[in-house]
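Novice: Quick check, what structure comes out for this input:
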Amino acid sequence: MFKKKVFTDSGIEVKGVYTAADLAVTGPHSLPGGAGGEMPGEFPFTRGIQHDMYRGKLWTTRQYAGFSTAEESNARYHYLLEHGVMGLSVAFDLPTQIGYDSDHPLAEGEVGKTGVAIDSIEDMQTLFKGIRLEDVSTSMTINATGFILLAFYAVVAKQQGADWKKITGTIQNDILKEYAARGTYIYPPKPSMRIITDIFEWCSHQLPKWNTISISGYHIREAGSTAVQEIAFTLSNGKAYVKAALEKGLDIDVFGKRLSFFFNSHNNLFEEVAKFRAARRMWARIMKELGATDPKAMMLRFHTQTGGSTLTAQQPMNNISRVTVQTLAAVLGGTQSLHTNGYDEALSLPTEEAARIALRTQQIVAYESGAADTADPLAGSYYVEALTREVEEAAWKLIEHIDRLGGSVPAIEQGFIQEEIARSAYEYQRRVESKEKLIVGVNSFLTEEKDSIPIFRVDDSIRAVQIEKINDLKRRRDPARVDSVLQELNDKAASGENIMPAVVEAVERRCTLGEIADTLREVFGEYR
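Specialist: Sure, this is the predicted structure:
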């Protein structure tokens, strides 16, 4: 009846019509009827992690922001909070991400460009000036230096008089995907994994409500993976972190509750919804097999960001429509928090207007679309249930292959994950260039009109501002105490003790981010 073959971006064939018969089909890991009689809030959480989902509490609306100096970013945060943002998401510049202060020669030309420059506790104090950290949930997209930024944040909260037991937020802290897809690593994999488990242990005692890691599929997808690869590689990385924590003797039912995930949302609405539903089901089973008994430790809680790589520089206003579809996919898939991209992000950092429109897109979906009125509204759809099963089965095949290689760390060291992502990226680009896949305004429906979109630029002169701040801080601090605390950090890193107490003390003694990172470079070396 249907002659034309249609496939999702993951290569799953889409039938012309789905019927109840498709719900009876099973694979090695699936149950008949998809989610069947399952209810939201119940294992394996295919239909969501809460019984009432958004009727009880809407997802947290976030806007990822950070640029230039701490003063500039602080002004943007106040602007976003005034317009209804519920939680902050902080972007850091590249020098901060890879452990260099703004005065380092390698920082030239990069300070404040991809995010805010944070060199010391004083920058962090400025970043959150006028914002009570006990009252706001903050997500920080930081990995290799995540332990330092967490210490900065915790110390600022302490200085504000906050109770650490009440502080909520997330550090991304997912180093494995840096080796596979993004590249902002510092130390080799084994010491990097050790730092992550030190954070798990320290937070379980000091910041019990803090999400200690956001295991990220977002950047894997941005690098060119398919939806199936995104969840397979991300959940495999999650398994590696859990196993490392178990080897350290940590309780899976304690640290498992503080694990969170970070996924991408692209334009194929139904495949994205199926991806989110499948990921929840898969993670619940993985955690149960690894020994979790508390249902809350088996729940996959995730933040979503709309797809940056899907945004086009051509006809950029079309990106508002793309982001709307991606927002719906995230909400229908049951996300716990959401960032929506600005329409101008293929051209520059978002302007205030673009950030406001992106936020309003979330608010319109939340309050006007009806998508939040019932839990898992697409459950029972022949198509969505069948697609959830097919996405899951394809992802399990990849995970089983990674397991045979010895897990995520060996799979990354052997280049398997990187090669799979590169192959998918190449195939996607081939399909776009051959017009097998149409991208509106790029390879179809073209116009000759020029778009006049205002561009947001960060001036290079801010590096000089940051350098003067660093010099002033070093003039005012006690050099002997700085040397002493950095030596203590070196000793703890070498001995295998938990480094976080020494990092916190170093932050309080006004050591810079670069000094702390360099101290560990001396012990651990650098990954190349």
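
Novice: C-alpha only now, for contacts and for neighbours.
Specialist: Noted.

Novice: List of residues touching the helix ranked longest in the chain?
Specialist: Longest helix in the chain by number of residues, with DSSP state H as the criterion: helix 382-404. By CA atoms under 8 Å, 6 or more residues apart in numbering, the residues outside helix 382-404 that reach it are 12, 17-20, 22-23, 26-30, 33-35, 228-229, 231-233, 235-236, 270-271, 273-275, 277-279, 282, 378-379, 408, 411.

Novice: Which of those fall within helices?
Specialist: 22-23, 228-229, 231-233, 235-236, 270-271, 273-275, 277-279, 282, 408, 411.

Novice: residues touching residue 281, list them.
Specialist: Going by CA under 8 Å, 6+ apart, the list of residues near residue 281 reads 43-46.

Novice: Of those, which is the nearest to residue 333?
Specialist: The closest of those to residue 333 turns out to be residue 46 (CA to CA; 9.4 Å).

Novice: And that closest one, how far from residue 391?
Specialist: 13 Å (CA to CA, to the nearest Å).

Novice: Of those two, which one has the most company?
Specialist: residue 46 (31 against 27; other CA atoms under 10 Å).

Novice: Looks like the more buried one contacts residue 274 (just checking).
Specialist: No: under the criterion of CA atoms under 8 Å, residue 46 is not in contact with residue 274, lying 9.6 Å apart.

Novice: follow-up on the earlier one: please identify every residue contacting each of residue 46 and residue 391.
Specialist: Common contacts of residue 46 and residue 391 (CA under 8 Å, 6+ apart): residue 278.

Novice: picking up where we left off before, what distance separates the longest helix of the chain from the middle of the whole chain?
Specialist: 22 Å (CA atoms, centre = their mean, to the nearest Å).

Novice: Another sequence for comparison is provided below:
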Amino acid sequence: MSVTDREKLSATELRDRLSGKEDEIRKLRAALAEWEGAWAATPRRDDTLFTSVSGREVNPLYTPGDLEDGPGYLESLGFPGEFPFTRGPYSTMYRTRLWTMRQFAGFATAEETNQRYKYLLANGQTGLSVAFDFPTLMGYDSDHPRSLGEVGICGVAISSLADMETLFEGIPLDQVSVSMTINGPAIILFAFYVAAAEKQGVSAAKLRGTAQNDILKEYQAQHAWVFPPEPALRLIVDMFEWASEHTPKYNPISISGYHIREAGSTATQELAFTLGNGFEYVERGIARGLDIDSFAPRLSFFFDVHNDFFEEVAKFRAARRIWARHMKEKYGATNPDSWRLRTHAQTAGVSLTAQQPENNIVRVAYQALAAVLGGTQSLHTNSMDETLALPTEKAVRIALRTQQILAYETGIPNTMDPLAGSYYLESLTNQLESEAEEIFRQVE
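Specialist: Now for the predicted structure:
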């Protein structure tokens, strides 16, 4: 039945339909109780196995009865690209444009990392993601005494504009989006990036990509911070203000739950703490006097994709719904782009094992599937050997091919939010939303 036909129903017809639904629910409950009685008498595996990675108890069966108290379809799900965005942030999703395949990479020198980027692009990668070394993350030059023994070990060393130019030599920055995982000194690295682009003849207005620039999660989980909270937050809002005017296609922040999850949180905690950080950034921008709709459309997110398949899919859907409702109803944003949560995802590093590393290929494939069914806009798939060393070319190629097979050989991108309507998935989405809202109340 279309929305128009539903509006034409008389009060009597509507009452009869609702009454019929209530009768159906009562019959369903009775039948379910009978089924559960028979099920309880049968042998099964250890009950301790039937919990999610986050410790959530999983029922043996889900039915319409698990959804009866929730709001209606349009209020809770709607359509892709429409409020509350549960089914996706864009109306056409992957039928128009696939997610960006963005492998996180950086090691040793800018020259060596540049070669890895060119290798990845030649193998079909569609976006770049810069991994900086620890001295760069902490704001130290490579020749600083405190950098001794750390330069280029876990990422690329960038100490100057010349290094940034070398990093992207031969890579047209108006043709590829670039994500930079940098936080404390983000505004400095962003300035290097803009200047390097200008030296290529690319104006700032044409740049696409993201700077992570999420200092709150550094205090909570990652601990690579440079300044205390107040000056750090001031710099972030400075970047919002400048970027909204000069780099309208670039995301000045990626509000990150990945590190929170990798540090040991549950899916609900990752969801709540990440969105809570996002709301704090919104409030800081408003306090500066910025129009919320001038900067909120470019706020982006970054979530972990862990082993529990359905919980991860539900997490992405719940995140979009929570963000949309708060931005519209609490903060008064009027631009739908301010309500629209867009996210990058990365498969779970903590799920990888050094023993039998080939098994990591399978883990990553299922996690990538969850991210895509959850509606991510960008994805990094971990390489099988990342617990042992920086990825080899073979390992990173397999990780990239995992995404490409998912995109081009499975048919999964052909329809939007294909798991919608699953009693289990919708119930789980509602649970995650409710639990996150309870954490917000506790924090406030």
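
Novice: what do we get in structure 1 for residue 120 of structure 2?
Specialist: Matched across to structure 1, residue 120 of structure 2 falls on residue 80, judged by TM-score structural alignment.

Novice: Give the burial count for that match, as a bare number.
Specialist: Quick note: residue 80 of structure 1 (other CA under 10 Å) scores 22 neighbours.

Novice: Helix, strand, or coil at it?
Specialist: Counting by DSSP: H, G, I helix; E, B strand; the rest coil, the backbone at residue 80 of structure 1 sits in helix.

Novice: Let me know whether it touches residue 63 as I believe.
Specialist: Yes: proximity of residue 80 of structure 1 to residue 63 meets the contact threshold set by CA under 8 Å, at 7.5 Å.

Novice: What separation do you get for residue 190 of structure 2 and residue 239 of structure 2?
Specialist: Relative to residue 239 of structure 2, and taking CA to CA, residue 190 of structure 2 is found at 9 Å.

Novice: and residue 112 of structure 2, what does it touch?
Specialist: Residue 112 of structure 2 touches nothing, counting by CA under 8 Å, 6+ apart.

Novice: Would you mind naming the helix or strand containing it?
Specialist: According to DSSP states H and E, residue 112 of structure 2 maps onto helix 110-122.

Novice: Quick one: the helices in the stretch 251-400 of structure 1, in order.
Specialist: 252-255, 269-289, 295-298, 318-332, 352-368, 382-404 (DSSP state H, counting those that start in this stretch).

Novice: okay if I get those as a markdown table plus distance to residue 163 of structure 1?
Specialist: Output for the helices of the stretch 251-400 of structure 1, formatted as a markdown table (distance: least, CA to CA, whole Å):
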| stretch | distance to residue 163 of structure 1 |
| --- | --- |
| helix 252-255 | 20 |
| helix 269-289 | 31 |
| helix 295-298 | 24 |
| helix 318-332 | 32 |
| helix 352-368 | 30 |
| helix 382-404 | 40 |
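
Novice: quick one on the thing from earlier: mean per-residue distance, the helix holding residue 112 of structure 2 versus structure 1.
Specialist: Following superposition, helix 110-122 of structure 2 is found to deviate from structure 1 by 0.2 Å on average (mean CA distance after the TM-score superposition for structure 1).

Novice: For that helix, buried residues please.
Specialist: 110-111, 113-114, 116-118, 120-121 (16 or more other CA atoms under 10 Å).

Novice: Quick test: name the residue nearest the centre of structure 1.
Specialist: residue 262 (3.8 Å; CA atoms, centre = their mean).

Novice: what does it align to in structure 2?
Specialist: Using TM-score structural alignment, residue 262 of structure 1 sits opposite residue 302 in structure 2.

Novice: cool, and residue 302 of structure 1?
Specialist: In structure 2, residue 302 of structure 1 lands on residue 343 (TM-score structural alignment).

Novice: what number of residues lie near that match?
Specialist: 23.

Novice: Residue 130 of structure 2 versus residue 283 of structure 2, what's the distance?
Specialist: Counting by CA to CA, the gap from residue 283 of structure 2 to residue 130 of structure 2 is 29 Å.

Novice: Residue 20 of structure 1: how many residues sit nearby?
Specialist: 13.

Novice: if we can go back for a sec, what about burial for the contacts of residue 281 of structure 1, which qualify?
Specialist: Burial by neighbour count, judged by 16+ other CA under 10 Å, picks out 43-46 from those.

Novice: of the residues you listed, closest to residue 134 of structure 1?
Specialist: For those, the nearest to residue 134 of structure 1 is residue 45 (29.8 Å; CA to CA).

Novice: how about stretch 229-246 of structure 1, which residues of structure 2 does it hit?
Specialist: For stretch 229-246 of structure 1, the aligned range in structure 2 is residues 269-286, judged by TM-score structural alignment.

Novice: That should have said stretch 158-171 of structure 1, apologies.
Specialist: Per the alignment by TM-score structural alignment, stretch 158-171 of structure 1 matches residues 198-211 in structure 2.

Novice: May I see the buried residues of that stretch?
Specialist: 200, 202-211.

Novice: got the contact list for it?
Specialist: Taking CA under 8 Å, 6+ apart as the rule, stretch 198-211 of structure 2 contacts 172-174, 176-183, 186, 190, 194, 197, 246-254, 300.

Novice: mind running it again at 6 Å?
Specialist: 174, 177-180, 194, 246-247, 249-253 (CA atoms under 6 Å, 6 or more residues apart in numbering).

Novice: among those residues, which are in helices?
Specialist: Short answer: those in helices (DSSP H) are 194, 246.

Novice: Farthest pair within the contacts of stretch 198-211 of structure 2?
Specialist: 174 and 253 (19.5 Å).

Novice: Residue 62 of structure 1 versus residue 363 of structure 1, what's the distance?
Specialist: Counting by CA to CA - residue 363 of structure 1 and residue 62 of structure 1 are separated by 11 Å.

Novice: who has more neighbours, the two?
Specialist: Per other CA under 10 Å, whichever of residue 363 of structure 1 and residue 62 has more neighbours is residue 62, with 27 against 15.

Novice: I'd guess the more buried one is in a strand, am I close?
Specialist: Yes: using three-state DSSP, the assignment for residue 62 of structure 1 is a strand.

Novice: Specify, as a residue range, where stretch 388-408 of structure 2 falls in structure 1.
Specialist: Using TM-score structural alignment, stretch 388-408 of structure 2 pairs with 347-367 in structure 1.

Novice: May I see the buried residues of the matching stretch?
Specialist: 347-351, 354-362, 365-366.
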